[in-house]
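> what's the 3D shape of this:
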Amino acid sequence: MTNVGIVIVSHSPKVAEGAADMVRQMVGEDVRIAWTGGDTAGGLGTNFQAITEAIHRAWSEAGVAILVDLGGAETNSQMAVEMLREDWRDRVVICNAPIVEGAVIAATEASGGASLATVRHIAEEWSR
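Reported below is the predicted structural model:
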């Protein structure tokens, strides 16, 4: 079985790495987790190329759910999705959920074999 992959995008590399580490410790290795944070100069920010690379690291035929922290991360994630191969675009979603809690919930659902739509729905519903 192939599980949905998870990408964590934060303006802070430490936040992104910490959230990914928390997910791995809580969910294990059944879900591909990738993270990216910071701008190309090492400061706070995000960039679509790094997000694209993270999507590739977390790629699964079941799809990829992206969790973001702030508006710029969402904008750059949308740009990264638009730049993907056409056959991948429909299998990558950006979840409107808190980055840490959402990532844990999304990965927990994914580890049980849930579909991309279910992973997204549960992450977004749980945060309301």
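
> use CA for all of it now, contacts and neighbours both
Fine.

> The closest residue to K14 other than its chain neighbours and A20, how far apart?
The shortest distance from K14 to any non-neighbouring residue, by Cα to Cα, 6 or more residues apart in numbering, is to G37 (7.5 Å). Remark: distance between G37 and A20 (Cα to Cα, to the nearest Å) = 11 Å.

> here's the other one to compare against:
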Amino acid sequence: MNHVGIVLISHSPEIVKGLESLLKQIQENVPLAVAGGTDDNEIGTDVFKIKQAIESVYSEKGVVILFDLGSALINAEMAIEMLENHPNIKIADAPLVEGAYAAVVEAGIGSTLEEVVAAAEAAKNLQKVH
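Alright, predicted model coming up:
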């Protein structure tokens, strides 16, 4: 079964590597790629790292992108423009950790691209302390 792919973008390579490790323990069948830091692994984001991450997990089921801070969104949008022959790419407006967790679980049960995005975005409303 093909699953929706997930790309995690952070200004910090360590943040997405740690999150990738956590998520692979939860659901190892979901295609997952990370793009953290600049091309020389400094703090920041790199459009070509993001493009490569998307390509590495892309299928007809699509790809959901989650990111940490605003400028990562700009580079994600530029990477998507460079991949105009890959139509099924969505950016989730979601917290990186909780959104990625929800997205991986949803993708793991074979959900559609839209359902995976919705699960990630629903994590914005998750009440962690009652």
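
> ok, now which ones touch the residue nearest to K14 of the first structure?
Taking Cα atoms under 8 Å, 6 or more residues apart in numbering, we find G37 of the first structure in contact with V9, S10, H11, S12, P13, K14, V15, A16, E17, L44, G45, T46.

> so can I have CSV of these showing distance to L67 of the first structure, secondary structure and neighbour count?
Listed next are the contacts of G37 of the first structure as CSV, based on distance: Cα to Cα, whole Å; DSSP: H, G, I helix; E, B strand; the rest coil; neighbours: other Cα atoms under 10 Å:
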residue, distance to L67 of the first structure, secondary structure, neighbour count
V9, 6, strand, 34
S10, 8, strand, 28
H11, 12, coil, 22
S12, 13, coil, 19
P13, 14, helix, 21
K14, 15, helix, 14
V15, 12, helix, 20
A16, 10, helix, 25
E17, 13, helix, 18
L44, 17, coil, 13
G45, 15, coil, 20
T46, 13, coil, 26
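
> Provide the aligned range in the second structure for stretch 100-117 of the first structure.
Counting by TM-score structural alignment, stretch 100-117 of the first structure lines up with residues 97-114 of the second structure.

> Mind listing what's buried along that stretch?
The neighbour-count check on stretch 97-114 of the second structure (16 or more other Cα atoms under 10 Å) flags 97-108, 110-111, 113 as buried.

> Of those residues, just say which sits nearest to I65 of the second structure.
Closest approach between those and I65 of the second structure, by Cα to Cα: A100, at 8.9 Å.
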